[in-house]
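> here are the coordinates; sequence isn't available:
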């Protein structure tokens, strides 16, 4: 929860200063619990944030540990990154993996590196562009680029583990080569349950839903509307039909793991917590059109022949 470049610190969540006394911290926590409890009209996602904040700084030992490593992230990006924010090394995984194309989060990570160096005013000699303190002090639009890149990389790792029955295309251009790189689909996933356009996001806080759209204090634009528009562009170019649309968010930013929004502009849409992504891709989205037999091969071939990358 507090490892996103956009997330507030546990002190911010509880609305207190970092040098607050233990007694005052406990009182602030209890007040926040009452204020955000769903049974009294509070927001369930914020209620979870308050509980998580207390886990991190609610005891002298936990608070001291947090303060010593304050700002250090625990969610890592792709291990191919040049420095910082790394995933722990592990033994090679020899299980069959999904067929993948493109670089998840590649454009946004590259753009982040350019902007953080420009903002820091040190050019290419910036020692560590992923230093936690540097990241958290950067402008919001710069931090958002990194947060989105991390979100896309996290989803890509999950999809890759689904196995050889799945094919995924990352960073798919949705307006032709050379167009605005923001006009893209984060992931296009083809598997036994259907063909899905997938948006991986991190808005930096809890979200809610209103009239088939995602809303929240830090949600820019109309994410679902924009996702469906990009899916239509790719579908027309490749002459394929999508089964549904999936929006993937950090677990702590949604009140429940799977939220079916029904059909929006004729397309079934579901918002999922990241930990539920594999479940949804395996079982499919309610109301989604089935794909089977030779159609899977045909769809894969059409996408392979037409997809371009940002």
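Thanks, I have it. Just so it is clear, the structure is predicted and the values come from calculations on it, not from any experiment. Residues are numbered from 1 along each chain as shown.
> only C-alpha atoms for contact and neighbour calcs from this point on.
Will do.
> so what's residue 126 closest to, chain neighbours aside?
Spatial nearest neighbour of residue 126, excluding adjacent residues (C-alpha to C-alpha, 6 or more residues apart in numbering): residue 117 at 6.3 Å.
> doesn't that neighbour lie inside a strand?
No: counting by DSSP: H, G, I helix; E, B strand; the rest coil, residue 117 is not part of a strand but helix.
> next one for the comparison:
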């Protein structure tokens, strides 16, 4: 079971509320175990999820530990409301890092906090917006916003370690009515637009679009991403080498791609552990950039990119 804030909690897997009694929890577990068993039409994945949920909250001790835990990484990470701006990352211990501009995850964290306050109700005081019990009780849409912020921050950390030959812009604005681009990365292998995501469950490619249990019917993340990248590329008068969707390793076990078509660049969906390799070496079928183009494009991007407002 994923630790992502967007993932179904053990209570949701068992179909009970966090206030359920121990006896209600036990009955729900037995019922879900019967319903999800592969011998009666269930799936191995759902059967395993039920067993894992019971391991998490089945005993009073494990339930207390789960209820009292805090989500790893769910902290303000240096001030989510900070305005986007240049911030070349340097570290005395690890040498010069990639040039970084903007505030990765900042907009998604602000959206999370705004949605959380709206859901809690006007006048309600929220002492800790990252308390696990509060996050788990929030609707999936709100939890997904926090998961996305954490995903963007994790991607930015990997990009920062690529070295001085790379430049990255985070939370890049496209158009008022179109979603932002999470990251734009320029390096020797090319120019990439990156979408960092965590839906809390595995996704797969079907008929040119991502599908999964955590995606709403009609949701088209690849189409929306491609449309935003197309708008940005046109406004900057640049061409992306590829569009990259980065998801947690447990959500995408193996990379898959859509070839370029018309004005749409190649789309690659990869687990997070593969991102550094793709940005450094490219991927099969991907047109590689040139060292000279990096210098030509950097000033164009620096002068033309605008950041989303929190």
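Looks like it arrived, so ask away. Bear in mind that the values here come from a model prediction, so they are computed numbers and not experimental data.
> coming back round to it: the residue nearest to residue 126 of the first structure: neighbour count?
17 (other C-alpha atoms under 10 Å).
> ok, now which ones touch it?
123, 124, 126, 129 (C-alpha atoms under 8 Å, 6 or more residues apart in numbering).
> what residue of the second structure matches up with the last one?
So that's residue 129 of the first structure. If you follow residue 129 of the first structure across to the second structure using TM-score structural alignment, you land on residue 129.
> if we can go back for a sec, return the member of the contacts of residue 117 of the first structure nearest to residue 56 of the first structure.
Closest approach between those and residue 56 of the first structure, by C-alpha to C-alpha: residue 129, at 25.9 Å.
> can you pull out the helices in the first structure?
For the first structure, applying DSSP state H gives helices covering 10-14, 22-36, 44-57, 60-68, 106-120, 132-137, 140-160, 223-238, 277-283, 294-306.
> buried set for the third one?
Across helix 44-57 of the first structure, burial judged by 16 or more other C-alpha atoms under 10 Å covers 44-54, 56-57.
> max pairwise distance over the residues you listed: which two?
Farthest apart among the buried residues of helix 44-57 of the first structure by C-alpha to C-alpha are 44 and 57. That separation is 20.4 Å.
> hang on, residue 90 of the second structure packs against residue 161?
No: counting by C-alpha atoms under 8 Å, residue 90 of the second structure stays clear of residue 161, with 9.9 Å between them.
> overlap of the contact sets of those two?
Common neighbours of residue 90 of the second structure and residue 161 (C-alpha under 8 Å, 6+ apart) are residue 97.
> and stretch 55-73 of the first structure, end to end?
16 Å (C-alpha to C-alpha, to the nearest Å).
> swap that for stretch 97-107 of the second structure, please
From its first residue to its last, stretch 97-107 of the second structure covers 23 Å (C-alpha to C-alpha).
> determine how far it lies from the middle of the whole chain.
Remark: stretch 97-107 of the second structure is offset 15 Å from the chain centroid, using C-alpha atoms, centre = their mean, to the nearest Å.
> still on that earlier bit, can I get the buried residues of helix 44-57 of the first structure in a markdown table including distance to residue 105 of the first structure?
Listed next are those as a markdown table, based on distance: C-alpha to C-alpha, whole Å:
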| residue | distance to residue 105 of the first structure |
| --- | --- |
| 44 | 30 |
| 45 | 26 |
| 46 | 27 |
| 47 | 30 |
| 48 | 28 |
| 49 | 26 |
| 50 | 30 |
| 51 | 31 |
| 52 | 27 |
| 53 | 28 |
| 54 | 32 |
| 56 | 29 |
| 57 | 32 |
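> map residue 272 of the second structure across to the first structure for me.
Using TM-score structural alignment as the criterion, residue 272 of the second structure maps onto residue 274 of the first structure.
> ok, now how distant is its match from residue 156 of the first structure?
11 Å.
> cool, and residue 249 of the first structure?
If you measure residue 249 of the first structure against residue 156 of the first structure using C-alpha to C-alpha, the figure is 13 Å.
> ok, those two, which is more surrounded?
The neighbour comparison of residue 249 of the first structure against residue 156 (other C-alpha under 10 Å) goes to residue 249, with 27 against 24.
> what's near enough to touch that one?
Residues in contact with residue 249 of the first structure, defined by C-alpha under 8 Å, 6+ apart, are 151, 200, 201, 202, 271, 272, 273, 274.
> dump the residue contacts of the second one.
What that stands for is residue 200 of the first structure. Contact analysis of residue 200 of the first structure by C-alpha under 8 Å, 6+ apart lists 148, 151, 152, 155, 186, 247, 248, 249.
> which among these count as buried?
Neighbour-count burial (16+ other C-alpha under 10 Å) applied to those gives 148, 151, 152, 155, 186, 247, 248, 249.
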